[in-house]
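> Have a look at this prediction, sequence included:
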Amino acid sequence: MREEDINRCQIQEWYPKFRSASIKTIIHDLPETFVDYLLNDSGPFLLPVSILNDDALPNRVHNLEDEEDFVVLEGSDNEAQPISAPCFPELEMEIKASIESLGGAVFPKLNWSAPQDSSWISPTRSLRCTTFNEIALLLRSSDSLVNDLCHAYDSCNDKSASRPARFFLALRKWYPTMHPEMEFRCFVCNKVLIGICQREVTSFYPTLLARKPDLTMMIQQFFTEEVQENFESESYTFDIYVIGDERVKLLDFNPWGAFTLPLLFTWEELEEKLKEEDHDLEFRIVESNLGIRPSLKTAVPYDYLDTSPGSGWDVFLRNADEELRRQSNPTEAGA
């Protein structure tokens, strides 16, 4: 894995080239003061002061001294100087304008990642945001974004930096009617599309069984016409969404291996496919309720997980792979 392969997967790098094939996105260059705010894990959790009086958590306590249980005696060890919440007026106004131009609701992501692990803290339990402070809440609460901020190049054999020189915030138009079963991850190695699988592996979608042949041709065609000659890396993954009218929209690029989840594949299986002479494209879906997998969306990047022989993750993944093989073998599955 090289730094240039990681860098090509940053949304501010690939989106301008693939704008017509993707969903509408507005990208903001983040000031370093805001990056410092996201990384600051000392002291209390403070949301920025909104110059528009927008509050991501309207029922929260703004002044701890107003709480009956919060009492600090003068001269005590706990006495400290008041802490001021940060304020980013220019960035807030820019983001407000972008949200309005994108229809009033967006979902945010940094250079590589979205704050999926912090959706629980949002009042909507999703990444849907309508204000700057809602975006700040999700970003500040996310542990997985630390990979973008501090560890993006850890898997590179030519690592020369711990983080990119600049960070960007991508605001993507929110579509409330997107169906998770129509989102797929595609695996490309040496410029060849060798694997496709559904991204939402925690559910079984019967409709995918009948549509699998048509989806395979549709995604292969999209790769050939839109991606294959336009993305410069040799090996990578890309995520797509198939719209009801059978159009394909590009959602994201991710590096090959490293912190990218292989989902229904393993990286070892994908590497082995390259040794096959015909390089047949394999499309994997969850084919029954027995094949459902628990979510692998953790705060720890995939390449940080302990998958060594005998570890908890090793046992879990082996059991899941065995079930997937049983599904693929009707005789064994019916035994």
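Looks like it came in fine. Residues are numbered from 1 along each chain as shown.
> use CA for all of it now, contacts and neighbours both
OK.
> Next, count neighbours for T266.
Burial measure for T266: 14 neighbouring residues, criterion other Cα atoms under 10 Å.
> any idea how far S101 lies from I95?
S101 is 10 Å from I95, where distance means Cα to Cα, to the nearest Å.
> Looking at the two, which has the bigger crowd around it?
When neighbours are counted by other Cα under 10 Å, I95 comes out ahead of the other of S101 and I95, with 22 against 12.
> E65 versus L73, what's the distance?
For L73 relative to E65 (Cα to Cα), the value is 12 Å.
> Let me fix that, I meant to ask about R125.
Summarising the geometry, the distance separating R125 from E65, computed by Cα to Cα, is 29 Å.
> Y205 is in contact with K212, isn't it?
No - using Cα atoms under 8 Å, Y205 is not in contact with K212, being 11.3 Å away.
> more neighbours, L73 and E65?
Between L73 and E65, counted using other Cα under 10 Å, E65 has the larger neighbour count: 11 against 8.
> Can you tell me the SS state at that one?
When the structure is split into helix, strand and coil by DSSP: H, G, I helix; E, B strand; the rest coil, E65 lands in helix.
> show me the contacts for it.
Shown in contact with E65 (Cα atoms under 8 Å, 6 or more residues apart in numbering): V71.
> that older thread, who's more crowded, Y205 and K212?
Neighbour count, other Cα under 10 Å: between Y205 and K212, Y205 has more, with 18 against 14.
> list the contacts for the more buried one?
Y205 sits next to 181, 286-287 when contact means Cα under 8 Å, 6+ apart.
> from what I can see A161 touches Y153, true?
Yes - counting by Cα under 8 Å, Y153 is a contact partner of A161 at 7.1 Å.
> Out of those two, name the residue with the larger neighbour count.
Taking other Cα under 10 Å, A161 and Y153 do not tie; Y153 has more neighbours (24 against 14).
> Which parts of this protein are helices?
In chain order, the chain shows helices spanning 3-8, 11-18, 32-39, 89-101, 132-141, 146, 207-222, 267-273, 312-328, 330-333, with DSSP state H as the criterion.
> this is the comparison structure:
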Amino acid sequence: MKKEQVVNCQFSVWYPLFKKHTIKSLVLPIPQNVIDYLLDDGTLVVSGSENNNSQTQTNNSDSDEEDIQWTDDETTTAVTAPEFPEFKIRVQEAINVLGGCVFPKLNWSAPRDANWIALNSSLQCQSLCDIFLLFKSSDFITHDLTQPFLHCSDDSPDPTINYELVLRKWSELIPGAEFRCFVKENKVIAISQRDYTQHYQHIAKQEDSISSAILEFFRDHIQYQFPDEDFVLDVYRDSSGRVWLIDFNSFGEVTDSLLFTWEELTSGKNLTANQMQEDTALQDGPAFRYTTSEVTVQPSPCLSYRIPRDFLDLTTGEDAYKLIDFLKLGELIFSKYSFLTEPFL
């Protein structure tokens, strides 16, 4: 994978070429101070909030229940999020143009690993505050900002990147209708179910029609139109059978190979529709893989980015027994270290 291939997969590079075949979107340049804010681990307050732009941290409590004076400093420190008024106005105007709800991403990645932190567990955003919350919680976004050319094989200097906020009109996409196509030398060599963690019965029933529709869309609108001959293409097939372009990705390890391996995709060996199939001579067209039954369902790869389930159960009260155990543990710790609250002799 070359650095030029990564550059060509930026949204603002391919969107003008395929605008009529994809979801309506707007692209806004990101000021350097916003990038600095997104990369600042020390800024815990999310900027852009309409109602609460600051939080108060009190170093000394006046509560009668607290017996220990940990500090002589009785001042109150206000932690204020940085403000970006001009950028905020431009973002809100763009959101309004796109119908009030958007799907945000950077040049390459969307914060799919951070949807757990949103109140609606969704990537749907209605304000800059919503976007900042997702971006500052996402390793995918951090990768875009710090290591966009990771896994590139050439030693040439890194190209200069002008970072952009991509706002896509919010659309309710059915996960079972999304597919990833692997293109080598301008030929689709493999197609994978995008959400391979679930079993969708309609895919097996419509395998031929899905594959035919995707290949027809590729030949008519994508083939020889994209700047590179090796790339990864994400598409969506709606209920009427029409195929839509969703995204382009680099043909390399930085992109999730889903139900294939990159060894299979780069070498062409064992590139069959079924992982257990050995004879490729009888296969006509690209290898098409999908989750064939409930038995082969896998956990979502984004689960590793979420908070522990026990923490979630405690905060929501979904598991009363865990809450009881937690309270008992608190009592045990308090009784064991209660001497700390006694006056020193």
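Structure's in. What do you need? Just so we're clear, the structure is a prediction, and the values are computed from it rather than from any experiment.
> residue ranges for the strands of structure 2, please.
In structure 2, the segments counted as strands under DSSP state E are 25-29, 54-58, 76-80, 102-105, 164-169, 178-184, 187-193, 231-237, 243-249, 287-289.
> Format those strands as TSV; extra columns: distance to L215 of structure 2.
Converted to TSV, the strands of structure 2 look like this (distance: least, Cα to Cα, whole Å):
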stretch	distance to L215 of structure 2
strand 25-29	25
strand 54-58	52
strand 76-80	52
strand 102-105	27
strand 164-169	25
strand 178-184	9
strand 187-193	8
strand 231-237	11
strand 243-249	10
strand 287-289	12
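> Looking at these, which is nearest to T315 of structure 2?
Distances from T315 of structure 2 to each of the strands of structure 2 were compared by Cα to Cα, and the smallest falls on strand 54-58, at 20.9 Å.
> Tell me the residue in structure 1 that is farthest from the middle.
Distance to the chain centre peaks in structure 1 at G75, reaching 47.2 Å (criterion: Cα atoms, centre = their mean).
> Show where stretch 234-251 of structure 1 falls in structure 2, residue numbers please.
Alignment of stretch 234-251 of structure 1 against structure 2: residues 229-246, by TM-score structural alignment.
> Tell me how far the counterpart of I214 of structure 2 in structure 1 lies from C197 of structure 1.
If you follow I214 of structure 2 across to structure 1 using TM-score structural alignment, you land on I219. Distance, I219 of structure 1 to C197 of structure 1, by Cα to Cα: 11 Å.
> next one: V227 of structure 1
Applying Cα to Cα, one obtains 17 Å for the distance of V227 of structure 1 from C197 of structure 1.
> When these two are compared, which one has more neighbours?
C197 (21 against 17).
> So what's the residue count around the nearest residue to R326 of structure 1 once chain neighbours are set aside?
On the basis of Cα to Cα, 6 or more residues apart in numbering, the spatially nearest residue to R326 of structure 1 that is not a chain neighbour turns out to be A333, at 5.1 Å. The number of residues packed around A333 of structure 1, counting by other Cα under 10 Å, is 12.
> and what of F70 of structure 1?
The number of residues packed near F70 of structure 1 is 9, by other Cα under 10 Å.
> Would you agree it is in contact with N63?
No - checked against Cα under 8 Å, the pair F70 of structure 1 and N63 is beyond contact range at 9.9 Å.
> returning to that earlier point: who wins on neighbours among the contacts of Y205 of structure 1?
With neighbours defined as other Cα under 10 Å, the most crowded of those is V286; it has 23 neighbours.
> what stretch of structure 1 does stretch 324-331 of structure 2 fall on?
The alignment places stretch 324-331 of structure 2 over no residues of structure 1 (TM-score structural alignment).
> Could you give the separation of that stretch from the chain centroid?
Its chain's C-alpha centre lies 36 Å from the corresponding centre of stretch 324-331 of structure 2 when counted by Cα atoms, centre = their mean, to the nearest Å.
> Can you give me the distance of L209 of structure 1 to V286 of structure 1?
9 Å.
> meant to ask about L251 of structure 1
Using Cα to Cα, we find L251 of structure 1 at a distance of 21 Å from V286 of structure 1.
> repeat for K275 of structure 1
Separation of K275 of structure 1 from V286 of structure 1 (Cα to Cα): 25 Å.
> do D158 of structure 1 as well
For D158 of structure 1, the distance to V286 of structure 1 (Cα to Cα) stands at 37 Å.
> Equivalent analysis for S20 of structure 1, please.
As defined by Cα to Cα, S20 of structure 1 lies at a distance of 31 Å from V286 of structure 1.
> Quick check: end-to-end length of stretch 111-118 of structure 1?
One end of stretch 111-118 of structure 1 to the other measures 17 Å (Cα to Cα).
> okay, it sits on what stretch of structure 2?
Per TM-score structural alignment, the counterpart of stretch 111-118 of structure 1 in structure 2 is residues 107-114.
> hmm, back to that, could you provide the helices of structure 1 in TSV, with additional columns for distance to I26 of structure 1?
Formatted as TSV, the entries for those read as follows, by distance: least, Cα to Cα, whole Å:
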stretch	distance to I26 of structure 1
helix 3-8	18
helix 11-18	9
helix 32-39	18
helix 89-101	7
helix 132-141	14
helix 146	22
helix 207-222	24
helix 267-273	33
helix 312-328	37
helix 330-333	47
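> Deepest in the core, which of those helices is it.
Stretch with highest mean neighbour count among the helices of structure 1: helix 132-141 (a mean of 23; mean count of other Cα atoms under 10 Å).
> With structure 2 overlaid, how far apart is it on average?
Between helix 132-141 of structure 1 and its aligned partner residues in structure 2, the average distance after superposition works out to 0.7 Å, using mean Cα distance after the TM-score superposition for structure 1.
> just how off-centre is that helix within its chain?
The gap between where helix 132-141 of structure 1 is centred and where its chain is centred comes out at 15 Å by Cα atoms, centre = their mean.
> Look up the average distance of the helix or strand just after that helix to its aligned counterpart in structure 2.
Note on helix 132-141 of structure 1: by DSSP states H and E, the next helix or strand toward the C-terminus is helix 146. Averaged over the aligned pairs, helix 146 of structure 1 sits 1.5 Å from structure 2 after superposition, using mean Cα distance after the TM-score superposition for structure 1.
> distance of A118 of structure 2 from F132 of structure 2?
Plainly put, A118 of structure 2 is 11 Å away from F132 of structure 2 if you go by Cα to Cα.
> Run a quick neighbour tally on I196 of structure 1.
For I196 of structure 1, the neighbour count with other Cα under 10 Å is 26.
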